[in-house]
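> okay, here's the prediction I keep looking at, along with the sequence it came from:
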Amino acid sequence: MKLRKVTAAAAVVLSFAVTATACGSSKDDNSGSGGGKKITIGIKFDQPGLGLKKPDGSYSGFDVDIASYVAKQLGYTAKDIEWKETPSADRENALSRGDVDFIVASYSITPEREQKVSFAGPYLLAHQDLLVRSDEKVTKGTDLNGKKLCSVTGSTSAQNVKEQIAPKAQLREYGTYSECLDGLIGGAVDALTTDDSILAGYAAQDQYQGKVKLAGLKLSNENYGIGIKKGDTKLKGQIDDALKKMVSDGAWEKAVKDNFGPANYKNEPAPKIGDIVK
């Protein structure tokens, strides 16, 4: 009689444990079926037009639109997305640590990076360009000789221009692109250089419209890809399929116009998946 009581009690405990375990796994399982499950996506928080965290806590930008569309195709709703800031220097580490499921953050595909992470896409072909005052005329890179060129501290963009295109340019390095822009409008510098998509995002902001413009020079090719953990071929295939659908249904073109339109950004057509322009 005692044995039957103990056995029955144990059965109840075991049943409760199994039920609790099942409930717990449904909250943490990122299987892509939605229903309250979460997916963590890395973006930039400080790039207008690409990835920006706004004062009200919401997010906007082309990269955000790309990431949101992909997440939806994977089975997640907007409420299922956890956005995580991923600065350029920490992108590879964030993926290897498992801090994020994938990264959409003006992440150029390069052979060096492909040794550490895998990429889906590309989803945008950008180019290094110049942002100048609206009344300035810059038709070629050598026009910068003798001019004050600005970029953020540690950026390779300005060094590329100075070393390869305009060796007589006077390089000024500021802490942020916003400081460079203020210097450009105030006359302290003559041009700002980085990817044209980043420049277009700034130029599209209300406070800069009509004051600055893109020079339209294609000084380099930057193939933006979606970074995922190295070797995750399944997720890569799923994201590639989502990007193809985004292009075919017109959502890609809409995202370009919504985020870069006010800057008159002459974007390249949507790149073909796996087509890396050298």
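Cool, the structure landed.

> contacts, neighbours, all on C-alpha from now
OK.

> would you say Ala20 is within a strand?
No - counting by DSSP: H, G, I helix; E, B strand; the rest coil, Ala20 is not found in a strand; it is helix.

> how about it, what does it touch?
Shown in contact with Ala20 (C-alpha atoms under 8 Å, 6 or more residues apart in numbering): no residues.

> what do you get for the one 10 residues further on?
Contact criterion C-alpha under 8 Å, 6+ apart gives Lys37, Lys38, Ile39 as the residues in contact with Asn30.

> do the same with Lys116
Taking C-alpha under 8 Å, 6+ apart, one finds Glu92, Lys230 in contact with Lys116.

> picking up where we left off before, got TSV for the contacts of Asn30, with secondary structure too?
Shown next, in TSV, are the contacts of Asn30 (three-state DSSP):
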residue	secondary structure
Lys37	coil
Lys38	coil
Ile39	strand
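
> which residue ranges of the stretch 1-150 of the chain form helices?
Secondary structure of the stretch 1-150 of the chain (DSSP state H, counting those that start in this stretch): helices at 2-28, 62-73, 91-97, 111-114.

> and those helices: which comes nearest Gly274?
Nearest of the helices of the stretch 1-150 of the chain to Gly274, taken as C-alpha to C-alpha: helix 111-114 at 12.9 Å.

> touching the closest one from outside, list them.
Contacts for helix 111-114 (C-alpha under 8 Å, 6+ apart): Glu92.

> and the comparison structure, right after this:
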Amino acid sequence: MMLRKVTVAASAALVLSLTAAGCSSGGGTSGKKITVGIKFDQPGIGLKTPDGKYTGFDVDVATYVAKQLGHQPGDIVWKEAKSADRETLLQRGDVDFIAASYSITPARSEKVDFAGPYLLAHQDVLIRADDDSIRKPEDLNSKKLCSVTGSTSAQNVKTRIAPNAQLQEYGGYSECLTGLENKVIDALTTDDSILAGYAAQAEFKGKFKLGGFKMSNENYGIGVMKGSDLKAKINTALEKMVQDGSWDEFVKKNFGPANYHNEPAPKIGVIVS
């Protein structure tokens, strides 16, 4: 009986030991899932390809950050984060963090917290390559201007730059792009990084051009739930990403083909207004 008691105790100890080892996040091999919000329709930023893969600058950044948090690429559950849904996704806890061309603004910062910024973009317009009628931001007045619901870009144009623009808001940038190609829309406005991603796609080669207008500064941050301790951890990961050269690698990989002239990596916590 004594031998059996020792055996049971030893077995229990072994099970506890194995369980503890399995729960360890050391080295990022825990297998614990993490849910990350990204865009699904932004080439060069966040794109879900027809074969179910995910590509883009935000995807690379998010994958790097997740690894620093102890998760391998296979642990990541990607969730679409449309512009209008991002705060809700975080507030409901549907995602752990969001990297989705998510500009840091005072209004958004009241609802969620931001790590970063990790990229400084500028608002611009994409127009048809043969359109010479839009040479400066003011030329957007009376033009049919498209952006996505929930984006800061469209409202920025309406309130500050071209109040007489005929604004049309769609659910996604791909819808705006279709309208632009079919001449239903005159211009698509959003961040130059996003527009460069579209213009660089093989199927659109020679069809569109960037206006070259720096109409605003867009500080991309990684959104987390208000009060989450992930903010500090993600900031540490972002700093390491810049220091070890990964940031430059991701920029070259995703924006290089479009000859996108990016700003240098921003400093964590420094918002360019």
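That came through fine. Just so it is clear, the model here is predicted, and its values are computed rather than measured.

> quick check: TM-score for this pair?
The TM-score (TM-score structural alignment, normalised by the length of structure 2) is 0.85; 271 aligned residues with a C-alpha RMSD of 2.8 Å.

> still on that earlier bit, how about the helices of the stretch 1-150 of structure 1 in a markdown table, adding distance to Lys140 of structure 1?
Output for the helices of the stretch 1-150 of structure 1, formatted as a markdown table (distance: least, C-alpha to C-alpha, whole Å):
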| stretch | distance to Lys140 of structure 1 |
| --- | --- |
| helix 2-28 | 53 |
| helix 62-73 | 28 |
| helix 91-97 | 33 |
| helix 111-114 | 28 |
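
> the stretch 51-200 of structure 1: strands as residue ranges?
51-53, 59-60, 81-85, 102-103, 117-126, 128-133, 148-152, 170-174, 191-195 (DSSP state E, counting those that start in this stretch).

> and of the ones you listed, who's closest to Lys244 of structure 1?
Lys244 of structure 1 sits nearest to strand 117-126 of all these, at 9.0 Å, using C-alpha to C-alpha.

> tell me the residues of structure 2 aligned with that closest one.
Mapping strand 117-126 of structure 1 onto structure 2 (TM-score structural alignment) gives residues 112-121.

> once aligned, what mean separation remains between the matching stretch and structure 1?
On superposition with structure 1, the mean distance recorded for stretch 112-121 of structure 2 (mean C-alpha distance after the TM-score superposition for structure 1) is 1.2 Å.

> any idea how far stretch 188-198 of structure 2 is from the chain center?
Distance of stretch 188-198 of structure 2 from the chain centroid (C-alpha atoms, centre = their mean, to the nearest Å) equals 13 Å.

> what does it correspond to over in structure 1?
The aligned range for stretch 188-198 of structure 2 is 192-202, by TM-score structural alignment.

> what lies in contact with that stretch?
47-50, 126-132, 149-151, 157-158, 180-181, 184, 208, 214, 222, 259-260, 263-265.

> ok, average deviation of that stretch from structure 2?
Relative to structure 2, stretch 192-202 of structure 1 is 1.5 Å off (mean C-alpha distance after the TM-score superposition for structure 1).

> for the alignment partner in structure 1 of Asp96 of structure 2, what are its contacts?
For Asp96 of structure 2, the aligned position in structure 1 is Asp101, judged by TM-score structural alignment. By C-alpha under 8 Å, 6+ apart, Asp101 of structure 1 lies in contact with Ile39, Thr40, Ile41, Gly42, Leu95, Ile228, Lys229.

> rebuild those residues as JSON lines, extending it with neighbour count and distance to Leu74 of structure 1.
Below are the contacts of Asp101 of structure 1 laid out as JSON lines (neighbours: other C-alpha atoms under 10 Å; distance: C-alpha to C-alpha, whole Å):
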{"residue": "Ile39", "neighbour count": "25", "distance to Leu74 of structure 1": "10"}
{"residue": "Thr40", "neighbour count": "18", "distance to Leu74 of structure 1": "12"}
{"residue": "Ile41", "neighbour count": "22", "distance to Leu74 of structure 1": "13"}
{"residue": "Gly42", "neighbour count": "27", "distance to Leu74 of structure 1": "16"}
{"residue": "Leu95", "neighbour count": "22", "distance to Leu74 of structure 1": "18"}
{"residue": "Ile228", "neighbour count": "27", "distance to Leu74 of structure 1": "14"}
{"residue": "Lys229", "neighbour count": "23", "distance to Leu74 of structure 1": "16"}
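
> which among those gets closest to Asp240 of structure 1?
Nearest to Asp240 of structure 1 out of the contacts of Asp101 of structure 1 is Ile228 (C-alpha to C-alpha; 11.7 Å).

> for the closest one, helix, strand, or coil?
strand.

> quick one: map it onto structure 2.
Ile228 of structure 1 maps onto Val224 in structure 2 when the alignment is built from TM-score structural alignment.

> repeat that for Lys211 of structure 1.
Match for Lys211 of structure 1 (TM-score structural alignment): Lys207.

> what about that match, how many residues close to it?
13 (other C-alpha atoms under 10 Å).

> what sits against Asn223 of structure 1?
Asn223 of structure 1 neighbours (C-alpha under 8 Å, 6+ apart): Tyr107, Ser108, Ile109, Pro122, Tyr123, Leu124, Leu125, Ala126, Ile276, Val277.

> ok, now which ones touch the nearest residue to the fourth one once chain neighbours are set aside?
Using C-alpha to C-alpha, 6 or more residues apart in numbering and skipping residues adjacent in sequence, the residue nearest Pro122 of structure 1 is Gly225, 4.3 Å away. For Gly225 of structure 1, the contact set (C-alpha under 8 Å, 6+ apart) comprises Val104, Ser106, Tyr107, Ser108, Ile109, Phe119, Ala120, Gly121, Pro122, Tyr123, Leu124.

> grab the nearest non-local neighbour of the residue nearest to the spatial centre of structure 2.
The residue lying closest to the centre of structure 2 (C-alpha atoms, centre = their mean) is Ala100, at 2.2 Å. Closest residue to Ala100 of structure 2 in three dimensions, ignoring its sequence neighbours and counting by C-alpha to C-alpha, 6+ apart: Ile38, at 4.5 Å.

> what separation do you get for the aligned residue in structure 1 for that neighbour and Ala203 of structure 1?
Aligned counterpart of Ile38 of structure 2 in structure 1: Ile43 (TM-score structural alignment). Per C-alpha to C-alpha, to the nearest Å, Ile43 of structure 1 is found 20 Å from Ala203 of structure 1.

> got it, and Lys84 of structure 1?
Distance, Lys84 of structure 1 to Ala203 of structure 1, by C-alpha to C-alpha: 25 Å.

> and for Val117 of structure 1?
Where Ala203 of structure 1 is concerned, Val117 of structure 1 sits at a distance of 32 Å (C-alpha to C-alpha).

> between these two, which one's more packed in?
Ala203 (28 against 20).

> in contact with the closest residue to the more buried one other than its chain neighbours, which residues?
Here the nearest residue to Ala203 of structure 1 in space, its sequence neighbours aside, is Ala263; by C-alpha to C-alpha, 6+ apart that works out to 5.3 Å. Contact partners of Ala263 of structure 1, counting by C-alpha under 8 Å, 6+ apart, are Ala200, Gly201, Ala203, Ala204, Gln209, Lys213, Leu214.
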